[in-house]
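Colleague: One predicted model, sequence on top.
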Amino acid sequence: MLKRLISLESPVVEQRAQSRRSATIEDYASVITPGDVAVSTSGRIAYVRTESNPVEDTNDRSIWLASPRQQLTAGPSDTSPVWHPKSTQLIFVRPDSAGTPQLWEIDAAGGAATQLTTAVQLPLGAGAPVFSPDGARVAFSAPVDRTATGSSRPLVTRRLRYKVDGAGAGVRGSVRSHLFELDLVEGSLRRLTDGDWDASNPVYNHEGTELAFTARIDDDADVTRASSAWTISLADRLGTPSRLGHARGICGPLAWTPDGGAVVAVGWHSPIVHNNELLVLHRDLRVADRSLTADLDRNVMPGFAGYPGGAPYFTADGHVVFCVRNYGSTELHKVDFETGTVVPILAGGQTVVSGFALTAGHAVVALSTATSFGEIAVVDLDTRSVDTVTDVNTTLTSSVAFPVATERWFDISDGTRVQGWILRDPSLTSAGPLVLDVHGGPHNAWTGTLTLTHAYHADLVRLGYTVLTLNPRGSDGYGNSFLDGVHDGWGELDRADLLEPVGTLVAEGIADPKQLALTGYSYGGFMTCALTSVTDRFAVAVAGGLVCDIANTAGPSDEGILLQTVEFDSSSPRIREISPLGRVAEVTTPTLVLHGGNDVRCPVNQAEQWFAGLRLAGVDTELVVYPDASHAFVSTGRPSHRSDYSRRLVAWIERHLSPTPARMAVDPDYWQYRLDTLAEKYGVAGASLGIVTTTRSGFERTVITTGAAATRDALFQRESIDKVLRGQSGDSVLLQRSNHLAMIDGCLEISDAAADSLGISWLLPSRGISAVLITNGGAMDALSGELLAEVIGSIGGVTVTREGGTCVEKHCD
């Protein structure tokens, strides 16, 4: 029988009486998130509900109807619902019995789902469907292997786009995404495009005779990243695509104009760092492209993976409804197609729209706020009234208080103003530990809303930390100049935007200058490396999904060419000068490195290089690699990986801010292995090992059990090592016996620590580490001598050697 218990306790922080208890990392596993909104012509709302499945360690997705609430599909991997334009049928994506995503159909009026496409037709699966105007056909993008069936040839490529993060191990080789059309009446499937490029975002024209889509078709598009809008006639089999407009920076979904002569696309005229705008792209190439949002000076958000927002839609009265990032929020706006007048629909406060669909006079949105992880809401396009129609998290948030961010603006010394949010227990009145959390991108933004990704914020706030999140130069939502504010200067041009607000909070008595911590993911991981290589003001750091050798990312990274062609001037030496790896020998900050094993956006070898550099520099460091995890695993990966990431982050910071830190964290898996192995070696029928290490807020305890559980009545012998005190190097102490309690004197203060699970209280170690072993019999002396000596030696960082049956020599530093 195996039993494990790992908990973080804070006896230092007095619990406040309140109606709701403070959130913990574990509470985030109960959060439900709605998305993939679809609305029928009659106004019925369907959406995908995502929730953690702790048994299978998966994120289960099922399709639900709102108002009245009804679960339509059972899941566990149902996504991308779309309503038939003239009936109650929905088509969606679900894996077949082999796990390959295929198209399925279900009637909202009742009945079981039926499979529409098969692995024989689509061996690699199908993507999100769109209906033709008459409802007789659906189009979609699907992966295709452009080599002979069964080919086992080596990877051969002439273009850089042979990797895609999230596609298994990340190497897709000759697989490309192309357009297909399924005839729902005849059941026939035909392929519409082919080539050494990817086609995505298909949308039918009003007559259903052609499809518009986005693709990087140019021969050098893998280097230039030029992406355009195209159209293809459905009358031709594998016809030649025709370009729409002139723009080469199209990144997002398309919407046909009412007259069918153009599309509205999300993107920019060229592939540079610039706000996405709504561009009108004509099929008549003699007509110049036109921006509908040029005067807005904000980034249009198309709603791609990892980012909020949604595809633009035309209304019946000639407006285009779209999402835009504004001061951290992702808001809903509409623009008059003829005049370019922009009117906000859902704006103000901290709001994030993560997908929407239109029905008569209304937008149905997936909406999160400062106090909500997300609900489905209906917004009136004229009155702007909001009606929330789901309550997926009401039960949870009514009993659990998740930390709420407080907006704060900071004035930087060069005149720049930086927006940020502070998460902090409002009852705190004195300076305490502060964690600066840097967002990814760099062209992303903190929102001030609740998110699943940062569960560690809850534990940090609960333990008395202040968490500071900032949107420095490079963040979107503050205008194009701000967005491009780190060009040719990653980690330098935004440095003051991060460090000066920390200094402000220190000066205001909010942050203790001796208890400053730094963390971040992706670009935030890069900034963690960059800042710790130029300053020692942070006592501890956690770098997640990092890059540290930014001059050498093209090739290893699926988007590495961005740095060489967009983020830095190609002729500039700055990219090599700025790379933190060249300064890793200057780092002194203890750093935990967390990374996905299948990450090809920020490849895992970047983490390995930083970890190795820290080791060679003698810095306390640890590398954790999550198997099979992509770059986005912190948001969409296994629930166990996401919670482990948060727990390790908090534990690392807590241990290194402890006044008496242990040398290393307790690894339950390793000590389970050691207890199992030694119990078998010495013939011990059952044993429990308890380990206590000090943290900044109190202590962390781990209890591991093997064999028959030890009980108080069955107790044969206890051996404890507790409260390590400072002694002189070379002190020798003797293992003594008293009432079945073996104890070490001299360098150690004697105590009777044991596991709560056995009805015995724990005592806090005063020097980083204590341990207790309880057995049901067997060779207690031999087992305890070997196991506890290893525990104290490895975790406590002291040397313990056994001499004979009862003699221990201990060297204290």
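Modeller: Cool, the structure landed.
Colleague: from here on, contacts and neighbour counts on C-alpha atoms
Modeller: Will do.
Colleague: quick one, strands of the stretch 251-400 of the chain?
Modeller: 262-268, 277-282, 290-291, 299-300, 313-314, 319-326, 329-336, 342-346, 351-359, 362-369, 372-380, 386-388, 400-401 (DSSP state E, counting those that start in this stretch).
Colleague: want to try TSV for these, with distance to residue 434 and mean neighbour count as columns?
Modeller: Shown next, in TSV, are those (distance: least, Cα to Cα, whole Å; neighbours: other Cα atoms under 10 Å):
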stretch	distance to residue 434	mean neighbour count
strand 262-268	38	26
strand 277-282	37	26
strand 290-291	43	19
strand 299-300	31	28
strand 313-314	43	21
strand 319-326	27	26
strand 329-336	24	24
strand 342-346	33	19
strand 351-359	26	26
strand 362-369	24	25
strand 372-380	24	23
strand 386-388	36	15
strand 400-401	20	17
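Colleague: To residue 700, which of these lies closest?
Modeller: The closest of those to residue 700 is strand 400-401. By Cα to Cα, the value is 22.8 Å.
Colleague: And whichever helix or strand comes after that closest one, what's buried?
Modeller: Where DSSP states H and E defines the elements, the next helix or strand beyond strand 400-401 is strand 406-411. By neighbour count with 16 or more other Cα atoms under 10 Å, strand 406-411 contains the buried residues 407, 410.
Colleague: And strand 406-411, what does it pack against?
Modeller: On a contact count with 3 or more Cα pairs under 8 Å, 6 or more residues apart in numbering; DSSP states H and E, strand 406-411 meets strand 417-423.
Colleague: What residues sit buried inside the strand it packs on?
Modeller: 418-423.
Colleague: Contacts for it next, please.
Modeller: 327, 403-412, 446, 448, 457, 461, 466-473, 497 (Cα atoms under 8 Å, 6 or more residues apart in numbering).
Colleague: ok, back up a step: dump the strands of the stretch 251-400 of the chain into TSV; add distance to residue 236 as well.
Modeller: Formatted as TSV, those follow (distance: least, Cα to Cα, whole Å):
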stretch	distance to residue 236
strand 262-268	20
strand 277-282	21
strand 290-291	30
strand 299-300	34
strand 313-314	28
strand 319-326	31
strand 329-336	35
strand 342-346	39
strand 351-359	31
strand 362-369	36
strand 372-380	41
strand 386-388	45
strand 400-401	58
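Colleague: Please compare the first structure with the one that follows:
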Amino acid sequence: MMNKVSIEDIFKIKSVSSPKAVPNTGKVTYLVTKTDEEKDTYYSYLHNFDGRGNIQLTYKDETVTNVAHSHDGTMTLFTAPDDDKKSQVFILRHAGGEREQLTHEDDGVFGAQFSHDGQSVFYHVSSEKNSADKKDEDDKDDKDKKPEAAVITRMKYKSDGGPGPYGVLTEKYTAVKSIDIQSGETETVLSGDENFTLYDVFEGGFIYATDKSENPDFNFAQKLYLRTGGEDKLIRDDASFMKAEISGDQKHILMTLMTRKFKNATHPHIEVYDIKTEESIDVTTKLDKPVGGLVAQDTQQNAEGNTAEWISNNEYVFLVSEFGSVNLYKGDVEGNIRPLLRGEHNIFGMDADSEAAYLTISTHVSPSELYKFDFKTEELSQLTEINYDYVTDTELVKPEPVEFSSFDDTTVHGWFMKPAGYEAGKNYPMVTNIHGGPHALYANTYFHEMQLLAAKGYAVLFINPRGSHSYSQEFVDAVRGDYGNGDYKDIMSAVDYITDKYDWIDKDNLGVTGGSYGGFMTNWIVGQTNRFKAAVTQRSISNWISFRGVSDIGYYFTEWQILAGLDNLDKLWHHSPLKYAKNVETPLLILHGEEDIRCPIEQAEQLFIELKSHEKETEFIRFPESSHELSRSGKPSLKMQRLSHIVRWFDQYLIQN
């Protein structure tokens, strides 16, 4: 008898991610991340597929990230914590021997890569402004240190997460350094009162970007440079870059970038820059789909996004989000493109060499595995079976795709799951689950939370309302300035569509939940309609007026998304669920992380107090040591508690016949 999905499955599911082709060998490395119940954390291990089988390369319980290989294929580097829990660069020599710690930076490193000749490594460090003046103070014993007030002069002074620290930050800048592998001598390559990003190193130069600006708080673009012969050439200064890599013959630069034409709703796209003519070809805007994957999910850990990769001097492969899938495409320097691999899947990791693309893929009923797509035969073969036992032994529900016309005849797409063990003739409650973003997407990918709800006897509906990626630029932009209108009607139209289609869904026992923007929408829904019998809002937004000043992104997000600042309080308040709290009749569970800076916990506090003041049925769960990433990469014990509270609330209020 197969097992039903349970909360404890987070300890069974492993994430296969971050494939990296080893040059000149036909091998590929990848990471396998597991959730450790005893230590209440995650560990990742480096593995290798050599064409015949899989070999585990690292065994230490740690988090391995940023894997890269030397151009001759003889060495591998990665970042991992040192004895002081600072991220440092380590090297493995393929000829054998123990791994070597290469860097010893006081504040750790990130974003490392080999020089073209393999003699040195370039890496990023983050250091405080005037850090040299503070070094003597920092060298004192901890017992002698005294608390120091943070002097804030910039609006970008805190962050919810990322590769470095989060919370209130001292003023720091990212620099680029290099270290000689043989001698250990270091050199600062790029530094200053600005943030440098090194994108590619090649023979005779490198590609880098800087965010230097006269108004850094409102600068959302980088200046991209090509350095050769000690001279810098400005490539572009009006976009942010996800990728910039030079071709093997050094004639073209492959760039994945995002302008701000539609603010943060703008599609990322690919351009090919001709170094000789200094002209770019826009390759993918004609697809009217975003490059890369922007998928909402909860089990694919330690995934390093790679949007595009050269496979020859003239050709490259890249990822595109379309109709709820992330697919593989091929392009050339002339701007020609065509799909290589389309399907009901989420390709969330990609690398390639001249022979094949290596992909980590998830589907609704497979958390993740490593695959090889052969360019010659255009056949896909599976290389790992990391989650084979879990998938084989567990009753997983494959959702059916749904597509319907919304209130204004806009086509909306999503998925519907029957309860696990569905029996004809019985009635079942249904939970509608709303993704965050709003510019993300639900996809053809494994989602533990959805599978858990189905296993608990609930039908599950999850769609991509307007504002979601993977459809068109017009569709993703349609939510801006219209929160709680078209998007809300899309969700309610979906509920109408699926409850009309299946008469076994108990219309009197409907639940709704969502996180971040999905939490906002849950709050909005229960203030507009009494159709749902229970609701769970997670890391949500309730008040756009206060959100503007307390979120790490609030001061520009409200103007980008609500299209209003404090000079238009009426519009901010109109779109705030808090305004409608007195109308709420649906029992509402509020979940929020204490250390959430993206949607600070004061948003939940305001909502809870207002609901209680009107004697509404509500409960407030505060999660310690939890940022906005609680549901994805939070402490496993707290992730389990979160899921337990969600199930408990729905079980309490939704009757199962």
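Modeller: Nice, I can see it. Everything quoted here is computed from the prediction, not taken from an experiment.
Colleague: wait, which of the strands of the stretch 251-400 of structure 1 is closest to residue 560 of structure 1?
Modeller: strand 262-268 (19.9 Å).
Colleague: how about the residue nearest in space to the middle of structure 2, what does it touch?
Modeller: Nearest to the mean C-alpha position of structure 2, by Cα atoms, centre = their mean, lies residue 294 at 6.4 Å. By Cα under 8 Å, 6+ apart, the residues touching residue 294 of structure 2 are 321, 439-441, 469.
Colleague: shouldn't residue 407 of structure 2 be in contact with residue 490?
Modeller: Yes - here residue 407 of structure 2 reaches residue 490: they are 7.1 Å apart, a contact under Cα atoms under 8 Å.
Colleague: Pick out whichever of these two has more residues nearby.
Modeller: A count of neighbours by other Cα atoms under 10 Å puts residue 490 above the other of residue 407 of structure 2 and residue 490, at 25 against 12.
Colleague: That one corresponds to which position in structure 1?
Modeller: Here residue 490 of structure 2 is matched to residue 497 in structure 1, going by TM-score structural alignment.
Colleague: Could you list every helix and strand that whichever strand or helix holds its match packs against?
Modeller: Assigned by DSSP H and E, residue 497 of structure 1 belongs to helix 495-507. Here helix 495-507 of structure 1 touches strand 511-521, going by 3+ Cα pairs under 8 Å, 6+ apart.
Colleague: what angle sits between the strand it packs on and helix 495-507?
Modeller: In terms of direction (axes from the mean of the first three to the mean of the last three Cα atoms, to 10 degrees), strand 511-521 of structure 1 departs from helix 495-507 by 150 degrees.
Colleague: Buried residues in strand 511-521 of structure 1, which are they?
Modeller: For strand 511-521 of structure 1, a neighbour-count test (16+ other Cα under 10 Å) marks 511-513, 515-521 as buried.
Colleague: Which residue numbers in structure 2 does the helix or strand that that strand is followed by align to?
Modeller: Remark: after strand 511-521 of structure 1, the chain's next helix or strand is helix 523-532, criterion DSSP H and E. On structure 2, the counterpart of helix 523-532 of structure 1 by TM-score structural alignment is residues 517-526.
Colleague: average offset between that stretch and structure 1?
Modeller: Compared with structure 1 after fitting, stretch 517-526 of structure 2 has a mean deviation of 0.8 Å; criterion: mean Cα distance after the TM-score superposition for structure 1.
Colleague: And that stretch, how far out from the chain middle?
Modeller: Here stretch 517-526 of structure 2 is found 21 Å from its chain centre; the criterion is Cα atoms, centre = their mean, to the nearest Å.
Colleague: The stretch 451-600 of structure 2: strands as residue ranges?
Modeller: 459-464, 505-515, 534-538, 588-593.
Colleague: tilt between the longest one and strand 588-593?
Modeller: To tie it back to what came earlier, the one meant is strand 505-515 of structure 2. 30 degrees.
Colleague: could you check the angle strand 459-464 makes with strand 505-515 of structure 2?
Modeller: Between strand 505-515 of structure 2 and strand 459-464, the angle comes out at 50 degrees (the same axes, to 10 degrees).
Colleague: ok, now the third one?
Modeller: Orientation check (the same axes, to 10 degrees): strand 534-538 of structure 2 against strand 459-464 gives 50 degrees.
Colleague: Residue 619 of structure 2 -> structure 1?
Modeller: Under TM-score structural alignment, residue 619 of structure 2 pairs with residue 622 in structure 1.
Colleague: In contact with the closest residue to that match other than its chain neighbours, which residues?
Modeller: Nearest non-adjacent residue to residue 622 of structure 1, counting by Cα to Cα, 6 or more residues apart in numbering: residue 592, 5.0 Å away. When contacts are counted by Cα under 8 Å, 6+ apart, residue 592 of structure 1 is found next to 541-543, 621-624, 649, 652.
Colleague: which ones are touching residue 181 of structure 1?
Modeller: Contact partners of residue 181 of structure 1, counting by Cα under 8 Å, 6+ apart, are 137-140, 189-192.
Colleague: Out of those residues, which sit inside strands?
Modeller: 137-140, 189-191 (DSSP state E).
Colleague: quick one, helices of the stretch 101-250 of structure 2?
Modeller: Per DSSP state H, counting those that start in this stretch, the stretch 101-250 of structure 2 carries helices over the ranges 131-138.
Colleague: Tell me where it has strands.
Modeller: Assigned by DSSP E, counting those that start in this stretch, the strands in the stretch 101-250 of structure 2 fall at 110-114, 120-128, 158-159, 167-168, 172-180, 186-190, 196-202, 205-210, 222-228, 231-246.
Colleague: and the angle from the last one to strand 222-228?
Modeller: Our comparison of strand 231-246 of structure 2 with strand 222-228, counting by the same axes, to 10 degrees, yields an angle of 100 degrees.
Colleague: Longest helix in structure 2, please.
Modeller: Identified as the longest helix of structure 2 according to DSSP state H is helix 636-653.
Colleague: can you tell me which of the contacts of residue 294 of structure 2 are in helices?
Modeller: Reading helices off the contacts of residue 294 of structure 2, I find no matches (DSSP H).
Colleague: what two of those residues are the furthest from one another?
Modeller: So, these by Cα to Cα: farthest apart are 321 and 439, at 12.0 Å.
Colleague: intersection of neighbour lists for those two?
Modeller: Contacts common to residue 321 of structure 2 and residue 439, judged by Cα under 8 Å, 6+ apart, are 294, 469.
Colleague: Make a markdown table out of the buried residues of strand 417-423 of structure 1 and add distance to residue 163 of structure 1.
Modeller: Below are those laid out as a markdown table (distance: Cα to Cα, whole Å):
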| residue | distance to residue 163 of structure 1 |
| --- | --- |
| 418 | 36 |
| 419 | 35 |
| 420 | 35 |
| 421 | 36 |
| 422 | 38 |
| 423 | 38 |
